[in-house]
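S.K.: Prediction below, plus the sequence it came from.
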Amino acid sequence: MMAWLSPYGHLQDLGYETICVHPYPASFYNRHNIYPQIGFSRFIDIREFSPGDKDGQYTGDIAIANKVRDIISSVIEKPLFIFCITMENHGPLHLESPRDGDEDLFYATGIPDSCRDLTVYMRHLMNADHMAGMIRDTLGRGPRGGIFAWYGDHVPIMPSVYRQMGTPESLTDGFIWRTQASADTCSIARSARITSMGVECLGAEIIRLLPSGRVADPEIRVSAASAGIP
């Protein structure tokens, strides 16, 4: 595959610095060979993170937010595109145990012991929310602003939880947010294909986030935002 056939290669042609951040070995799925061919000028993998960046089994989302902040502050001469593949709440979740106080933090009443994976996932999801806020703040403080898009590729793998509570729809959430808000922005949540998210970021009107926005594969229901992320 040639870089000019991909949207990332097109961004390179437009003068963007294109960077992928994935805190896992770059050789996994042969990404270290494939990503340069589809238009990424740099791949930041597990080697640029430390063991202290872990939260659970993998590099935590807070470390990702800090890495994004550092990249944005270091690339000032060119427009910048960063693609992050996070790991913290990837699982398998059953290899971790809930921490003291987690159940009191996330639930009004106790839950069955078979749902311990859900408690682990909730802690990581809380950190993902913190990551989103940190990236939002980084973009908001910068002189050039930016667009922040986020989507999930699949629901969490928690078979013991689903046996107890039922299997969820294979849907995940997504949103698009930008620092520049127009005076006539409004709220919307709608369905679209995941492949259209880049078009939404670059060409469509970006509007206020709705918490009900959902994403499906290959369908994606995108919430767009021009105000703060809760």
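M.R.: Here it is on my side, so go on.
S.K.: all contacts plus neighbour counts: C-alpha atoms, from now on.
M.R.: Fine.
S.K.: Go through the protein and flag its longest helix.
M.R.: Using DSSP state H, we find that the single longest helix of the chain is helix 116-141.
S.K.: Would you mark the buried spots in that one?
M.R.: Residues of helix 116-141 classed as buried under the neighbour-count rule (16 or more other CA atoms under 10 Å) are 116-124, 127-128, 130-136, 138-140.
S.K.: Quick check, central residue of this structure?
M.R.: W150 (4.5 Å; CA atoms, centre = their mean).
S.K.: tell me what the lengthiest strand in the chain is packed against?
M.R.: Longest strand in the chain by number of residues (criterion: DSSP state E): strand 219-225. Strand 219-225 sits against strand 174-178, strand 189-193, with contacts defined as 3 or more CA pairs under 8 Å, 6 or more residues apart in numbering; DSSP states H and E.
S.K.: ok, and here's another one to check against it:
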Amino acid sequence: AFLRADNEFVTIAHALAAAGYATWSAHPYKRGFWNRAVLHPRYGFARSLFARELGPGPKIAWGLADDAFFDRALAAIAEGPRPFFGFLITLSVHHPYESFPDERKVLELGRLEGTATGNYLHGMRAMDAAVAGLFADLEARGLADHTLVAIYGDHDARLGASPEVLALAGIPRWTPAVPALIERVPVFIVPAGGELHGEVDRVGSLVDVAPTLLHLLGVATPGSFIGQPLLPGPGPDLGVAAYADGSALAADHLYVAGGREIGRRGACFTASGGDPRPLEECHALASAAAALLAASRAVVDFDLARALAEGGE
């Protein structure tokens, strides 16, 4: 956020701006947090809305409640030129989940009530309602049939591998593979018109979200992007999701680079259940992840995005 803030970034916002989209970002918190006021223009956003622009209102956790945030952000964006690309960063469901407003509670959580996990579940229920309100607002404004909506998390819930989390995730017991297995985020893509087409069972990571959206919008993916579109297909799933620590996930295997009860050379598991496998079965996966991470870091550390996007080597 600060170390490479003067890079010449190439993002989905740049690609869509070049295709004629108005680009917006919005986040109901301090504009200086994670250097967003500096970075968002460099990320290609022509206009940004932060706490000051969005104004005061009902709060959950760190900032403006998601339903109020969606209402205000969409109202501003919808008044601007079209087509538009809006990047909305919500804040209500964010650790440490120390509390949740009693008047907004809907769920009966029993022994989880008052715990971090319980507050997280209350927050997610509120998020669900806020998302439903967002779609209703798009419909009311006549935008639903012309708007593709993508919803994803930027990192996991930071709740750890507690017994209640494992139970909610349907994991019967802790194993050394569990921390990597539960480090997942949801990605929902709703095409214009709102028709859902089911689950795409492909391995991917956050670097694949932008290429997927650009593909669906018919916009060329910049050459500096590392990810690939997450699309259904008849062939085998060859996707690799690389973790920052060198761990990696593929369709059949999970390589864990380090952690509790993990050896110095890492460990290999099945991707589905986390059952141990010989380390040799993960050598190719570990190498693929290392190459992806090295390429990604080189693009940022040596400011290569612009050159690669323009066809450089």
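M.R.: Received, thanks. Note that the structure is predicted; figures quoted are calculated from it, not measured.
S.K.: And the TM-score, once the two are fitted together?
M.R.: Between these two chains, after superposing, the TM-score reads 0.73 (TM-score structural alignment, normalised by the length of the first structure); 203 aligned residues with a CA RMSD of 3.3 Å.
S.K.: Go through the longest strand of the first structure and flag the buried ones.
M.R.: In strand 219-225 of the first structure, counting by 16+ other CA under 10 Å, buried: 220-225.
S.K.: can you pull out the strands in the second structure?
M.R.: Counting by DSSP E, the strands of the second structure are 22-26, 47-49, 59-60, 63-64, 84-88, 149-152, 187-190, 241-242, 248-249, 253-256, 267-270, 276-277.
S.K.: Which of the ones you listed sits closest to P101 of the second structure?
M.R.: strand 59-60 (7.0 Å; CA to CA).
S.K.: Please enumerate the helices of the stretch 201-313 of the second structure.
M.R.: 209-217, 283-301, 305-309 (DSSP state H, counting those that start in this stretch).
S.K.: Next, format the ones you listed as CSV and append mean neighbour count and distance to A46 of the second structure.
M.R.: Output for the helices of the stretch 201-313 of the second structure, formatted as CSV (neighbours: other CA atoms under 10 Å; distance: least, CA to CA, whole Å):
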stretch, mean neighbour count, distance to A46 of the second structure
helix 209-217, 18, 18
helix 283-301, 16, 22
helix 305-309, 18, 18
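S.K.: For R42 of the second structure, which of the ones you listed is the nearest?
M.R.: That would be helix 305-309 among these, by CA to CA, at 12.0 Å.
S.K.: what's that closest one aligned against in the first structure?
M.R.: Matched against the first structure by TM-score structural alignment, helix 305-309 of the second structure finds no partner residues.
S.K.: Residue in the second structure paired with G56 of the first structure?
M.R.: So G56 of the first structure corresponds to A61, using TM-score structural alignment.
S.K.: residues near its match, how many?
M.R.: For A61 of the second structure, the neighbour count with other CA atoms under 10 Å is 19.
S.K.: Tell me who's in contact with it.
M.R.: 91-94, 97-100 (CA atoms under 8 Å, 6 or more residues apart in numbering).
S.K.: now for E199 of the second structure: what does it line up with in the first structure?
M.R.: With TM-score structural alignment as the criterion, E199 of the second structure matches I188.
S.K.: Would you check how far apart its match and S223 of the first structure are?
M.R.: 6 Å (CA to CA, to the nearest Å).
S.K.: what's the answer for P112 of the first structure, then?
M.R.: Applying CA to CA to P112 of the first structure and S223 of the first structure gives a distance of 33 Å.
S.K.: Ok, C115 of the first structure next?
M.R.: 29 Å.
S.K.: I figured F40 of the first structure was touching I19, is that so?
M.R.: Yes - using CA atoms under 8 Å, F40 of the first structure is in contact with I19, at 5.7 Å.
S.K.: if I pick L206 of the second structure, what's in contact with it?
M.R.: L206 of the second structure touches D154, counting by CA under 8 Å, 6+ apart.
S.K.: returning to that earlier point: most neighbours per residue, which of the helices and strands packed on strand 219-225 of the first structure?
M.R.: Of those, the one with the most neighbours on average (mean count of other CA atoms under 10 Å) is strand 174-178, at a mean of 24.
S.K.: helices and strands around that one, which ones?
M.R.: strand 147-151, strand 219-225.
S.K.: okay, the angle between the last one and strand 174-178?
M.R.: For strand 219-225 of the first structure against strand 174-178, the angle by axes from the mean of the first three to the mean of the last three CA atoms, to 10 degrees is 30 degrees.
S.K.: circling back: closest one to A181 of the first structure among the helices and strands packed on strand 174-178 of the first structure?
M.R.: Checked against CA to CA, the stretch from those lying closest is strand 219-225, at 8.6 Å.
S.K.: Counterpart of M2 of the first structure over in the second structure?
M.R.: So, by TM-score structural alignment, M2 of the first structure is matched to E8.
S.K.: For F28 of the first structure, grab the count of nearby residues.
M.R.: Neighbours around F28 of the first structure, by other CA under 10 Å: 8.
S.K.: And it? What does it align with in the second structure?
M.R.: So F28 of the first structure corresponds to F33, using TM-score structural alignment.
S.K.: any idea how far that match lies from A241 of the second structure?
M.R.: From F33 of the second structure to A241 of the second structure the distance is 28 Å (CA to CA).
S.K.: for A17 of the second structure, same thing?
M.R.: Taking CA to CA, one finds A17 of the second structure at 28 Å from A241 of the second structure.
S.K.: try L292 of the second structure
M.R.: 9 Å.
S.K.: try P96 of the second structure
M.R.: P96 of the second structure is 26 Å from A241 of the second structure, by CA to CA.
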